[in-house]
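A.B. asks: give me a 3D structure for the following:
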Amino acid sequence: MFLNKPDYYLWGSTRELGSHKGYGMAVIGQVFSGILSAGLFGAINPTETGSQRNGSQFVAAFSIDAFRDVGEFKASMDQFLTYLVETPPSPGNDRVYYAGLPEHEETQIREREGIPLHREVIEWFDSAARELNIEPLAQIN
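C.D. replies: Now for the predicted structure:
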């Protein structure tokens, strides 16, 4: 079935094309991080419930080896993450990121080049080292 309804383009799709599946994933997120965690969910306003907060979360741990070989899982994850970063970005964006990628890349840079410190922080450490009569921090230029 070909659908030519431009009004749907900005909002995803139609049920016939599977938009309910994405909606279902959003519902799962609400159930786990809201209802199961005894937090607020949906469009409930915290002031309507007398709640001062709307901060709940869901954390899960899985035993990968209960599902499949761990090495195969890691190889599949590497393949999937490569697929994500090689996806052409949307207009106005330079690349596609996944959760944790920017932090991982920054960690690699800092392990290689060191952690940048503001001049005043370095001066404070140097002053403390003099007071304690110990060697100052080594600086990498």
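
A.B. asks: going by C-alpha atoms from here, please, whenever you check contacts or count neighbours.
C.D. replies: Fine.

A.B. asks: next structured bit after the lengthiest helix in the chain?
C.D. replies: The residue-count maximum for a helix in the chain (DSSP state H) belongs to helix 70-85. Following helix 70-85 in sequence order, the next helix or strand is helix 101-113 (DSSP states H and E).

A.B. asks: hmm, back to that, what's in contact with the longest helix of the chain?
C.D. replies: The contact list for helix 70-85 (C-alpha atoms under 8 Å, 6 or more residues apart in numbering) reads 64, 95, 96, 97, 98.

A.B. asks: next up, for comparison:
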Amino acid sequence: GSEGYKGYGLSVIVEILSGILTGLGFGHDPRGFHNDGCFMAVFNVSAFRPIEEFKQQVTDLAGYLKASKMAAGFEEILYPGEIEHRNTQKRLQDGIFVEDSTWGKLVDLSVEYDVSELLEL
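C.D. replies: Just a heads-up that it's a prediction; the model follows:
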């Protein structure tokens, strides 16, 4: 539909800010150092509006997204960052799995650099 131009415009702006602005190229043929540009923006929300109003509207937006009609074949509607938040909470609770072979290498390195007492064995 006609709403497609918004996504296109947003993707072009992201490409400009994270690729061209950083000197790392753009698209399928980056001409910079490597294809790994990054752009971060920090906003003082309270300079625009009261922070509590902003937070409430973000919460309302998340609810609106969750209430959208779900596409066939999906079990849940997720908003950006939701999976990562869940994974963070799970890892804080359960820890981070490390394969035995990797753990063995870390133990060997800790002995080599005389820091094995720092490991929780």
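
A.B. asks: would you mind measuring from the residue positioned nearest the centre of structure 1 to residue 84 of structure 1?
C.D. replies: With distances taken as C-alpha atoms, centre = their mean, the residue of structure 1 nearest its centroid is residue 99 (2.9 Å). According to C-alpha to C-alpha, to the nearest Å, residue 99 of structure 1 stands 11 Å off from residue 84 of structure 1.

A.B. asks: now swap in residue 36 of structure 1 and tell me
C.D. replies: 30 Å.

A.B. asks: what's the counterpart of residue 23 of structure 1 in structure 2?
C.D. replies: Aligning on TM-score structural alignment places residue 23 of structure 1 opposite residue 8 in structure 2.

A.B. asks: sorry, wrong one. I was asking about residue 92 of structure 1.
C.D. replies: Residue 92 of structure 1 maps onto residue 73 in structure 2, by TM-score structural alignment.

A.B. asks: got the end-to-end distance for stretch 84-99 of structure 1?
C.D. replies: 11 Å.

A.B. asks: now which residue in structure 2 aligns to residue 71 of structure 1?
C.D. replies: In structure 2, residue 71 of structure 1 lands on residue 52 (TM-score structural alignment).

A.B. asks: please apply the same query to residue 61 of structure 1.
C.D. replies: Per TM-score structural alignment, residue 61 of structure 1 is aligned with residue 42.

A.B. asks: in what element of secondary structure is residue 96 of structure 2 found?
C.D. replies: Residue 96 of structure 2 belongs to no helix or strand when elements are defined using DSSP H and E.

A.B. asks: roughly how far does it sit from residue 103 of structure 2?
C.D. replies: 12 Å.

A.B. asks: for residue 71 of structure 2, same thing?
C.D. replies: As for residue 71 of structure 2, its distance to residue 103 of structure 2 is 41 Å (criterion: C-alpha to C-alpha).

A.B. asks: and what of residue 24 of structure 2?
C.D. replies: 35 Å.

A.B. asks: picking that back up, just say helix, strand or coil for the match of residue 61 of structure 1.
C.D. replies: coil (DSSP: H, G, I helix; E, B strand; the rest coil).

A.B. asks: got it, and residue 24 of structure 2?
C.D. replies: coil.

A.B. asks: list the contacts of the nearest residue to it once chain neighbours are set aside.
C.D. replies: The spatially closest residue to residue 24 of structure 2, leaving aside those adjacent along the chain, is residue 32, at 3.8 Å (C-alpha to C-alpha, 6 or more residues apart in numbering). Residues near residue 32 of structure 2 by C-alpha under 8 Å, 6+ apart: 23, 24, 25.
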